[in-house]
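Q: Predicted coordinates and the sequence they were generated for:
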Amino acid sequence: MPYINIKVTDENLSKEQKQQLIAGATQLLVEVLHKNPEMTHVVIDEVNIDNWGVRGTQYSEIIQAKN
């Protein structure tokens, strides 16, 4: 039973975008690993941008500096 965990920042992903991620990740496992899509589980975690860091800095600070 494959399990895929996708983590993204909580910047307004639409329901449609989430569905595309779920379908695309599932299809990738079907094509590459020959996994059964009926048994493939996908979870999307939306992480607050204060809890996401890049280059040693909170992502929220990077966004704020751009504005």
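A: Sure thing, it's come through.

Q: Please count neighbours and contacts with C-alpha atoms only from this point.
A: OK.

Q: Please, where are all the strands along the protein?
A: 3-9, 41-47, 53-54, 57-58 (DSSP state E).

Q: Now distance to Leu21 too, for those, in CSV please.
A: Shown next, in CSV, are the strands of the chain (distance: least, CA to CA, whole Å):
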stretch, distance to Leu21
strand 3-9, 8
strand 41-47, 9
strand 53-54, 22
strand 57-58, 25
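
Q: Put this next to the previous one:
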Amino acid sequence: MPLVTIRLARREPPASKEQKAALIAGATKLMQDVLGKRPEDVTVLIDEIDPDNWGQGGESATVLRQRRREESVDGGAGTGGEPPG
């Protein structure tokens, strides 16, 4: 019985029920298409993590998001990627 875990750094606005349902349906379909698993055997867990509890490159996702917002407003080039979540 496959268990798919999707971890997201919580954001504002938070992921909607519809978005979460789409993630669950998409992950289930992927397991069906790629591994031939029956949808009823696939379990999907969405874990939303406080961005203060998620870090990358030595900084929290909160700090990374704030910096990218500031760079965007200032017209900075940024680092080319999104922080987690």
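A: Now that the structure is in, tell me what you want to look at. None of these values were measured; they are calculated from a predicted model.

Q: Quick TM-score on the pair, please.
A: Scored by TM-score structural alignment, normalised by the length of the first structure, the superposition of the two chains gives a TM-score of 0.93; 67 aligned residues with a CA RMSD of 0.9 Å.

Q: what's the closest residue to Lys7 of the first structure other than its chain neighbours in contact with, if anything?
A: Spatial nearest neighbour of Lys7 of the first structure, excluding adjacent residues (CA to CA, 6 or more residues apart in numbering): Asp45 at 4.8 Å. Contact partners of Asp45 of the first structure, counting by CA atoms under 8 Å, 6 or more residues apart in numbering, are Asn5, Ile6, Lys7, Val8.

Q: Return the residue of the second structure aligned against Asp45 of the first structure.
A: Alignment note: Asp45 of the first structure maps to Asp47 in the second structure; criterion TM-score structural alignment.

Q: and the gap between its match and Arg7 of the second structure?
A: From Asp47 of the second structure across to Arg7 of the second structure, the span is 5 Å (CA to CA, to the nearest Å).
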